[in-house]
Every structure is written in C-alpha cells, then in structure tokens.
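> Structural data only, the sequence is not supplied:
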C-alpha cells in the first residue's frame, strides 16, 4: 500500500494547514486530495485487470473531487447544491460497489443505527435548512446507505464509511449551525473525510486483490 503515501502526506499537510488557519495552503491541497487518492488506487491495483469494481471506485473518487472543488469548478452555480449533488452521486457509486460488487455478508442488524442517525440529524437541523431541506434529507439517505452497505463488506471499508459519515455530520453542523462548532472545526471535518476516503479506497483494492487471487 505504499502508493497511498502521497495521499497520506497531502492529507496531513491539508489538515494541518486548516488547524493553523493557513488557508493559502489548505485551498490548493484540498484539490489535490482526490487526484492523489485516484493515483494511489491505480498504482496499487495495477496488477489487476480493469473491472467494474475499480471503475466504480474511481468514479466515486472523481465525483468526490468535483464536490471538493464545487466552488472552483462551477463558479457560476451555487456551491452547496452542487456539492451535495456531486457527493450524492459519489455515494450512489459507493452503495452500488458495496451492495453489488463486494458484499461478503447480509446487512447487519446494528446498521439500524444509521436510520436513527438520519432522523436525529434532520430533527436537529430542520429549522436551519430552509430551501435545502429536501436536498439535505435525500443526501442523508444516501450517506446512511453508504455506511450501511459498507457494513456488508470488511472492517476496513466499514470504518472508512463511518469516518465519512462523521465528516459529513460535522460539516452539516458547520454549514447550517456555524455557532455550534469552533472556528477550527474544519480540521476534524477534513481529518475524518481523508481517513474515510482513504480507508474505503484501500479496503476496496484489498478486497479486489483477494477476489482475484
């Protein structure tokens, strides 16, 4: 998994820049995260034949990149709806990947906690969502779906999805209730995000290797 080292380094630099308020570094490094992760996947999976598993993984990473850079790539559109749309599509790719390509067991009963998470999150944020209520509710469904279907795979992917869910939960509070989190909250948002995406990618490549061998 040495191919993931550049991604890990960029992640550390990005999160560290956010923690100290170095936005001149945090901005560019954010846009490097998903390309570095895609390169890590391509490098570590290079002995494997191209297949639907890797295509779905790279599609999810690419859509996440568009979500990360929504303001940069789509300056003529409102940032938040575009970001939700890009990440929503990324999560649909992940759901397909976990539920159809990589499942090793049935859906565990404990994943019902994600339904509880969705209800509680909506109940807390509802007064602050305004015109985005439906979009956030739908996004929450696909995010919970990613976390739940990841639990049908292995522990690495499952934990990756948990970190991803944690990141988006923190981000939701940061966007809609900014007074509820401290100014430095961007660092834990991106720390859990980079951990989540990295673990998912590494877990998928490892699972693919196991199936091929």
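Received the coordinates, thanks. Predicted, not measured: the structure shown is a model, and the values here were computed from it. Numbering: from 1, shown residues only.

> contacts and neighbour counts: CA atoms only from here.
OK.

> Secondary structure element holding the spatially most central residue of the chain?
Closest to where the C-alpha atoms of the chain average out (Cα atoms, centre = their mean) is residue 164, at 4.7 Å. Following DSSP states H and E, the helix or strand that holds residue 164 is helix 155-176.

> buried ones in that helix?
By 16 or more other Cα atoms under 10 Å, the buried positions in helix 155-176 come out as 156-174.

> packing partners for it?
In terms of contacts (3 or more Cα pairs under 8 Å, 6 or more residues apart in numbering; DSSP states H and E), helix 155-176 is packed against helix 113-129, helix 133-150, helix 186-212.

> structure B:
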C-alpha cells in the first residue's frame, strides 16, 4: 500500500500568524469604528510583518532580497504612521512620499533582484489603469496633481515588475494596487464611497503586503535550493 501524504505548510509560514491576526483585528476594528483599537494595530502591522520575514528567513543567506524587502516594509510603516511620526508636516504628502519610496524599493527588488521571466505583455493594463485613474481624479487633485501622477507611476511600476517574479508576489502587488486605488477614491471623492471603503483599503493592503513578503521568502528559498543542486 502506498503511504498517504498530507500537505502541510512549511514551518516558516507560522511566523506570519501574528501579522495575520493583527490584520484581522485591525480591519474588524475599522469596520466597527473602534478607533482606539484601529490606531495602535495599524502601527503594529509592518513591525509584525518584519518579524514574520525574520522568522521565515532563518537558515537562508541574508542578501539584497531581504534587505530591500525590509527597506520597503520600514518605509511602509512610516507611511502608515505619517500623522504620528511626522505631526509637524501635512499627512498626505508625507504618506505619499514614504510609500513612493517603498514602491521604488519594491520595483528594484522585483525588476533587478528577483526576476525569473520577461515582463508579460498583459502588464500594459497597469498603464491603462494609471491613465484612467488620473483622468477620473484630475478635477479633484488640485495642488497634488503632479504628486499623485508620479505616485501612480510607481504604483503601476510595482504591480508590473512584480509580474516578472513569482505568482504570489504578482498577486500581492495587485492587491496593493487595489488598496491604493480604493484609498485614492476615498481621499478625493469621499462622497461617492461607502463606509466599508476604509476597511477594504486596509484589507487589500494587508493581504498585498503579506503576499509580497511571503512571495519574496519563497523566491529566496527556491533560488537557494536550485543553486545548491
């Protein structure tokens, strides 16, 4: 008789459990309007993700993939807490700046460090996304028009270059893009967005960041196994 095998998750994935729990608590708190819980949990998300990567990366060589991932996570954390960390500055420009730099780190990671294939032709959809989003929001952007346009370029760049890596990173970057798209409409067309938009922004954001981080770990581990053969 053949031995029956059951699929099990790699042990390194358990390091993501605290991040998943925090993400769920944060999204639910937003949905319930529990600001006293939503605020602190938001600031704990990226540190929990960084700890997850530290755990998942045990036993691997700590090279540029993890370094760039940690840079992106740290900049995302600053963007999440822009109002807390930079109370002396306008929140939205600071947030855009921090996340813009995070996306540049992701683009370098996906395009220069982890690519496994050429950029698929279908990624042209992200250029179309940028054009449509800018056209729809243009009348509402005012002094932020240039900043939002540039930020849109790096957002599209992250999503597109992610498609040259593995499927997990590609899906994660698409969720990240969805989060920022929802956020843009919530910020600039608040009257058209339902209350559920805020939890959806953070749900897609946490899923996106988590999948990107897990995808990078998978890519590094696969590369090391391939090299060792």
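On my side now, so go ahead. Everything quoted here is computed from the prediction, not taken from an experiment.

> Mind telling me the TM-score for this superposition?
Here the TM-score for the pair of chains, by TM-score structural alignment, normalised by the length of the first structure, is 0.99; 213 aligned residues with a Cα RMSD of 0.5 Å.

> ok, back up a step: tell me, the helix holding residue 164 of the first structure lands on which residues of the second structure?
The alignment of helix 155-176 of the first structure onto the second structure (TM-score structural alignment) spans residues 167-188.

> quick one: that stretch to chain centroid distance?
For stretch 167-188 of the second structure, the separation from the chain centroid amounts to 8 Å (computed by Cα atoms, centre = their mean, to the nearest Å).

> how close does that stretch sit to the first structure?
Superposed on the first structure, stretch 167-188 of the second structure shows a mean distance to its aligned partners of 0.2 Å (mean Cα distance after the TM-score superposition for the first structure).

> who touches that stretch?
133, 137, 140-141, 155-156, 158-159, 162-164, 192-193, 197-198, 200-205, 207-216 (Cα atoms under 8 Å, 6 or more residues apart in numbering).

> Which helix or strand contains the equivalent of residue 66 of the second structure over in the first structure?
The alignment partner of residue 66 of the second structure in the first structure, by TM-score structural alignment, is residue 54. Following DSSP H and E, the helix or strand that holds residue 54 of the first structure is helix 52-68.

> Which positions within that helix qualify as buried?
Those would be 53-54, 56-68, for helix 52-68 of the first structure by 16+ other Cα under 10 Å.

> I'd like the next helix or strand past that helix.
Following helix 52-68 of the first structure in sequence order, the next helix or strand is helix 70-73 (DSSP H and E).

> next one: that following helix to chain centre, how far?
Here helix 70-73 of the first structure is found 17 Å from its chain centre; the criterion is Cα atoms, centre = their mean.

> Likewise for stretch 37-44 of the second structure?
For stretch 37-44 of the second structure, the distance to the chain centre is 17 Å (Cα atoms, centre = their mean).

> For it, grab the matching residue range in the first structure.
The aligned range for stretch 37-44 of the second structure is 25-32, by TM-score structural alignment.

> Flag every buried residue along the matching stretch.
In stretch 25-32 of the first structure, counting by 16+ other Cα under 10 Å, buried: 26, 29-32.

> Let me have those in TSV, adding secondary structure and distance to residue 79 of the first structure as columns.
Converted to TSV, the buried residues of stretch 25-32 of the first structure look like this (DSSP: H, G, I helix; E, B strand; the rest coil; distance: Cα to Cα, whole Å):
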residue	secondary structure	distance to residue 79 of the first structure
26	helix	18
29	helix	19
30	helix	15
31	helix	15
32	helix	19
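
> Determine which two of those residues are furthest apart.
By the measure Cα to Cα, 26 and 32 form the most distant pair in the buried residues of stretch 25-32 of the first structure, at 10.0 Å.

> Apart from its neighbours in sequence, what residue is nearest the counterpart of residue 114 of the second structure in the first structure?
Aligned by TM-score structural alignment, residue 114 of the second structure pairs with residue 102 of the first structure. Excluding its sequence neighbours, the residue lying closest to residue 102 of the first structure (Cα to Cα, 6 or more residues apart in numbering) is residue 153, at 6.0 Å.

> How much space separates the one you found from residue 162 of the first structure?
Between residue 153 of the first structure and residue 162 of the first structure the distance is 13 Å, computed by Cα to Cα, to the nearest Å.

> just residue 59 of the first structure next, same as before
The value you get for residue 59 of the first structure to residue 162 of the first structure, if Cα to Cα is used, is 20 Å.

> Could you do residue 206 of the first structure as well?
Counting by Cα to Cα, the gap from residue 206 of the first structure to residue 162 of the first structure is 18 Å.

> what does residue 187 of the first structure give?
Using Cα to Cα, residue 187 of the first structure is found at 17 Å from residue 162 of the first structure.

> Repeat that for residue 128 of the first structure.
From residue 128 of the first structure across to residue 162 of the first structure, the span is 25 Å (Cα to Cα).

> now swap in residue 188 of the first structure and tell me
Residue 188 of the first structure sits 14 Å away from residue 162 of the first structure, going by Cα to Cα.

> what does residue 62 of the first structure give?
Noted for residue 62 of the first structure: a distance of 20 Å to residue 162 of the first structure, by Cα to Cα.

> for residue 39 of the first structure, same thing?
Residue 39 of the first structure sits at a distance of 23 Å from residue 162 of the first structure (criterion: Cα to Cα).
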